[in-house]
Structure formats: C-alpha cells, structure tokens
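Asker: please work out how this folds:
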Amino acid sequence: MGRVVVDVMPKPEILDPQGKAVARALPRLGIEGFTSVRQGKRFELEVEGPVTEAVLAAAREAATTMLSNPVIEDVVRVAEDTGVVA
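Answerer: As a prediction, this is how the structure comes out:
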C-alpha cells in the first residue's frame, strides 16, 4: 500500500490568524527564535499498490481541484510519503 502526501498553505498575501496565534504562544512556552508561523493543511491519500507517476498526477489534480482553494491557497507539495520525518 502506498501513500501520497499533499501539503496546502495559505497564499502569502492571505492573513493567517491561527499562525499568528501560534507565533505569539511559542515565546510564552519558552520556545524562542521563530519570527513567524504559517498554518496549512496536510492530506494523506492511500492507494492500493505502489505510488507511480500516474498516481502522483491524479493526486496533483485532486490537490488543485478539490483539496485546495486556489483563490487563497497554494499546493506546496505532492509527494510519496516515504515514512521519513524531515
């Protein structure tokens, strides 16, 4: 079984009140050094079998037509989930 990950973020010109709230809370928790936070969405799409180029193309189409709102969001990544945490 394969898995594709789609990450969607608000466009830079769109206000992100959740990100701002997190950015303000971090110093209160003793976590310093971050000047800004943007909060987005992550989708995990499971497929039967391996992740092929055709699967990735279908995931890209889903990302741009249904998983994101192109007026206010950018699809920033469509990739196979390899299980490695970056």
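
Asker: okay, CA-based contacts and neighbour counts for the rest of this
Answerer: Fine.

Asker: buried sites along stretch 61-73?
Answerer: 63, 67-68, 73 (16 or more other C-alpha atoms under 10 Å).

Asker: what's the closest of those to Ser36?
Answerer: Of all those, Ser36 sits closest to Glu73, with 17.8 Å by C-alpha to C-alpha.

Asker: show me where this protein has its strands.
Answerer: With strands called from DSSP state E, the chain shows them at 2-10, 41-47, 73-80.

Asker: of all the ones you listed, which lies closest to Ala57?
Answerer: Of all the strands of the chain, strand 73-80 comes closest under C-alpha to C-alpha, at 8.9 Å.

Asker: one more, for comparison:
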Amino acid sequence: MKKVKVFVTLKESVLDPQGKAVEAALHQLGFSGVKDVRIGKYIEFVVADGADGERDIRAMCEKLLANTVIEDYRYEVEEVVSL
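Answerer: Below you'll find the model as predicted:
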C-alpha cells in the first residue's frame, strides 16, 4: 500500500482573500514580519498496490481534488510499512 499526500494551492496569479485575512490577523497579533500568506488544502489517502499509481493520482487531482483552472497541486507518495 502507498500513502499519498496531496498539496493544493491557488496559482500565484489568483488573489487569495483568505490568505490576506489571515495575514492581517497575524499583523494585529503582533507578527508584523509575516507577508504573502497563501492558504491551501492538504489531502491524504492510501491506495492499494495494484492501482495504476502516478496516472491514477494525477487523474484524481485533476478531476476532483484540485480546480486546475485556479489551483496548482503537487503530491508525494510513500510506501506504507505495516508493523
């Protein structure tokens, strides 16, 4: 089995109002050195060994997990070691 970690973020050219709100809140809390806050999504799941790996993961990301018009994604795959 493999554990897949997917990271989805808005493309750089897309305004991130949630990131701006968090940045403003951090400044109000005294963290004035923080800038360019961007908010994203983290998705984690396990796939069976028989799955078609990379192709299936890309298809999942592009069809459901990320809106590729406004979001970028990247993923990491690691082997699950059972004890």
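
Asker: what ranges do the helices span in structure 1?
Answerer: 17-28, 53-62 (DSSP state H).

Asker: to Arg3 of structure 1, which of the ones you listed lies closest?
Answerer: helix 53-62 (9.7 Å).

Asker: how near is the closest residue to Ile43 of structure 2 other than its chain neighbours to Ile39 of structure 2?
Answerer: With sequence-adjacent residues excluded and distances taken as C-alpha to C-alpha, 6 or more residues apart in numbering, Ile43 of structure 2 is closest to Val6, at 5.0 Å. Look at Val6 of structure 2 and Ile39 of structure 2: by C-alpha to C-alpha, to the nearest Å, they are 14 Å apart.

Asker: which of the two has more neighbours?
Answerer: Val6 (20 against 14; other C-alpha atoms under 10 Å).

Asker: against Asp72 of structure 2, how distant is that one?
Answerer: Counting by C-alpha to C-alpha, the gap from Val6 of structure 2 to Asp72 of structure 2 is 10 Å.

Asker: what of Val14 of structure 2?
Answerer: 11 Å.

Asker: aligned counterpart of Val78 of structure 1 in structure 2, please.
Answerer: Matched to structure 2 by TM-score structural alignment, Val78 of structure 1 sits across from Tyr75.

Asker: hang on, isn't its match packed against Lys3?
Answerer: No - contact criterion C-alpha atoms under 8 Å: Tyr75 of structure 2 and Lys3 do not qualify, at 10.3 Å.
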